[in-house]
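> next come a sequence and a model predicted from it.
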Amino acid sequence: MTKINIIPLSGIRESGKNLFVVEVDNDIFVLDCGLRYPENELLGIDTIIPDFTYLKENANRVAGVFLTHGHPDAIGALPYFLEEIQAPVFGTKLTIELAKLNVHRYEATKRFKEFHVIDEFTEIDFGSTVISFFRTTHSIPDSVGISLKTAEGNIVYTGDFKFDQSASASYKTDFARLAEIGREGVLALLSTSSNAENQQSVASELQIADEVYDTILYWEGRIVVACVASNLQRVQQVIDASYRSNRKIVLTGQDFGKIIRTAMKLGKLTLPDENLFITQKEMKKYRPEELVILETGRMGEPIRALQKMAKGTHRTLKIQEGDLVYITTTPTIAMETVVAKTEDIIYRAGGTVKNISDNLVVSGHANANDLQLMLNLMQPKYLIPVQGEYRQLAAHANLAKQLGYQANQVIIAGKGDVLSYQKGELVLNGAVPAENVMIDGKGIGDIGNIVLRDRKVLSEDGIFVAVVTISRREKKIISSPQITSRGFVYVKASRDLIRESAELVQSIVETHLAEDGFDWGNLKQDIRDQLSRYLFEQTRRRPVILPVIMEASGRKGKKY
């Protein structure tokens, strides 16, 4: 019997950061290599990537990385992966070009070249496994699903998808190929779950295009459109609607230029008029009703840019009286509060807000009916819901049970779980490391829970610094304790608290100096403990306490 392990290293019980491992005999196949952007509580963290520990330990067995589409949740972690593990990367033409942009701007991988372009007709024979691809519909062109053909049946990973009968050629699903894979026999289906709770019909892209056009055509003023840069389908709709409405487009957003140039070069984004785009300096030549400002960026960035425009802190643009702010991307649950606050700020600035989801159910992801149709086409022996929070995975599991699947045929795995095919059954067989790896500036994985906890405390209760200079030889304090506080209390209004804190520190230091066995570590810890108790009693707050002990030695002091 062929040895098969399926390991969701990440992208499960969370949104984004997709990376799924399939082991067939001695080969390891990596499906997607994405990142996710942090929620607000991860203070200062730029991005979060998967834990590559298991793959690094088995680097010689990694046959390749196989990408489903060009969004950050599928390709964003590639530079960090390729820095550790040299493996070929496979994807469609647009996906590979976007992956190259991502990989080559990272210093450690700027010379990586082993990219391979595939399409829906490609088959790659690895001996015990044959990998092929099938076209899917998503919000970016050239999206595919992946099928791994083994002696025990196909293992299929859908990637992000939805079904849209009116999709254009670059976005059209290959239903015939899906049915063919299903007839061959599917052992396990790894299917996206991010929209599994939605029972409503999702609007077709033709309906959305009409909605975008009507909005842009009939507004009698300037329009600011907020859109995620990698949602090329929405960008195309805005371009087409602006052209038909005789409006010029002003581009903003840092990531958009390279993405749009790449998509246009490959014919995945069409420009009906070469003079459609204008610079921000040229805006003053046009009346407000002749302009569309397209604000793009990573997930969440367009919303933050809108806030700056409304507050007047944006580097070049400002929301004006009569502006329409058109939010064309449905926010995640985590972003809903931020969007609501942004809308309030925009209205205060004199603008008006319209969300594309006000009139339509909009999503690039499969709803409940789509997921059940995929199950019916594939007829897998096992369903492994992926790409979603636990409640979404559970909703997907319930959809399968409505089709007659038994509880033991639907596996809601955890990150790092090893699912092994043994004696005709897929069973849990241990786990591998699968922690979150956080990126902060140039630091990769050097930010842990303790640092995050300190950042959280600093953001909530501030810092309290006590500086004192001593002479161990003379066993006395040379300079009285000086107290500095930031983000804890207003010093001028808390003179008594500061004075009593200084007296407490002086008492602690004097006690330690009088002892025979003086220890720097014990002194600093004692200051932290006693000062922390005192400050909590007085304020019910727990700031970060930083004791700084200076030792006088001749004319210079040593700091501890």
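That came through, no problem. Numbers count the residues shown, from 1 in each chain.
> alpha carbons only for contacts and neighbour counts from here, please
Fine.
> and for Tyr54, the neighbour number?
13 (other CA atoms under 10 Å).
> second structure for comparison follows:
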Amino acid sequence: MFIKASEMDSYPKNQIMILCTGSQGEPMAALSRIARREFPNIDLIPGDTVILSSSPIPGNRAAIELVVNRLTRLGAIVIENSAENKIHTSGHASQEEQKVLFTLLKPKFFMPMHGEYRMLKTHGETATKVNVKPQNVFVIANGDQIEMHNGVAKVGKRVEADAVFIDGKDLSGQANNVIRERNVLSRDGLIAVIISIDSQKNKMTANPRIISRGSFYVKDSTSTISEIIGIVSEAVSGVLKSAKPTFGGIKNAVKETLSPYIFRVKKRNPLIIPVILNKK
């Protein structure tokens, strides 16, 4: 007997069962909202039993644990699927149910959708066991095209279907410098090298200063910083002693000499930004 949530108070508590979404810890699903006490007309009370008749999808375990902890704090008894309980209920049709569908619809062509490759392949094999010819089953990947014309279907040309990174309002999909630099920053961090020079005398006026963000902790790397200062000083001095020293030459020399050293000692390729302060 189905009733409205607003009618729940008219029935004994032990005669009410709620079927709801949220088996994977989705934040806006009913179970998550119930666990946060945000769902209208439904409030868990100590002693209520919550059964998760599902298995965690890889990657969702943390979200599920959060919901389970919240339910437990409310006093609920939470039962999950396990080797002992075996209460998993699939959300997908069984093979026999799929065969019934193929028998009723009698498709000439079939393209399995949604799932890992092995799942798509198995679904296609189910179709061939009923009434679909093997050559009319298309197990494809993102970017493949199925061309349909005059009752005939076939695999067409592939198109680019990789992830497209965008920056702000730039929807061109081109890998610009901003995106590339963000990728480097996320992996290896940034090192700023501040160099003070006197361009009139072609010499350095102070030792280089090193600022590291997301690459390594400066206070715990005293010897590394000393080595970096020595490498940068030597590189800058070499450019300043050349026939035609330029700011561009100094920056390139710093990057080319510092990058291999950082990778050797820290196993990182940080974004290196030389900053030149010139005394005029």
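Sure, I can see it. Remember, predicted model here, so these are calculated numbers, not experimental data.
> centre of the chain versus whichever strand or helix holds Gly257 of the first structure, how much separation?
Using DSSP states H and E, Gly257 of the first structure sits within helix 256-265. Centre-to-centre, helix 256-265 of the first structure and its host chain are 21 Å apart (CA atoms, centre = their mean, to the nearest Å).
> can you tell me what part of the second structure that helix aligns to?
Aligned using TM-score structural alignment, helix 256-265 of the first structure spans no residues in the second structure.
> sort out which residues of that helix are buried, please.
Buried positions in helix 256-265 of the first structure, judged by neighbour count with 16 or more other CA atoms under 10 Å: 256, 259-260, 262-263.
> corresponding residue for Glu23 of the first structure in the second structure?
Counting by TM-score structural alignment, Glu23 of the first structure has no partner.
> so Glu23 of the first structure makes contact with Leu31?
No: judged on CA atoms under 8 Å, Glu23 of the first structure makes no contact with Leu31 at a distance of 11.0 Å.
> between the two, which one's more packed in?
Neighbours were counted for Glu23 of the first structure and for Leu31 using other CA under 10 Å; Leu31 has more, 23 against 19.
> quick one: the more buried one from Ile278 of the first structure, how far?
Applying CA to CA, to the nearest Å, the value for Leu31 of the first structure to Ile278 of the first structure is 40 Å.
> got it, and Thr342 of the first structure?
Distance, Thr342 of the first structure to Ile278 of the first structure, by CA to CA: 27 Å.
> the stretch 1-150 of the first structure: strands as residue ranges?
Residue ranges of the strands in the stretch 1-150 of the first structure, as given by DSSP state E, counting those that start in this stretch, are 4-10, 19-24, 27-31, 47-49, 62-66, 89-91, 115-117, 123-125, 130-135, 144-150.
> in the second structure, what residues pair with the first one?
Which is strand 4-10 of the first structure. Going by TM-score structural alignment: strand 4-10 of the first structure matches no residues.
> distance of Leu44 of the second structure from Phe2 of the second structure?
From Leu44 of the second structure to Phe2 of the second structure the distance is 19 Å (CA to CA).
> compare the two (neighbour count), which wins?
Between Leu44 of the second structure and Phe2, Leu44 has the larger neighbour count (other CA under 10 Å), namely 15 against 7.
> in what helix or strand does the residue nearest to Phe247 of the second structure when sequence neighbours are not counted lie?
Leaving aside its chain neighbours, Phe247 of the second structure sits nearest to Ile276 (7.5 Å; criterion: CA to CA, 6 or more residues apart in numbering). Using DSSP H and E, Ile276 of the second structure sits within strand 271-279.
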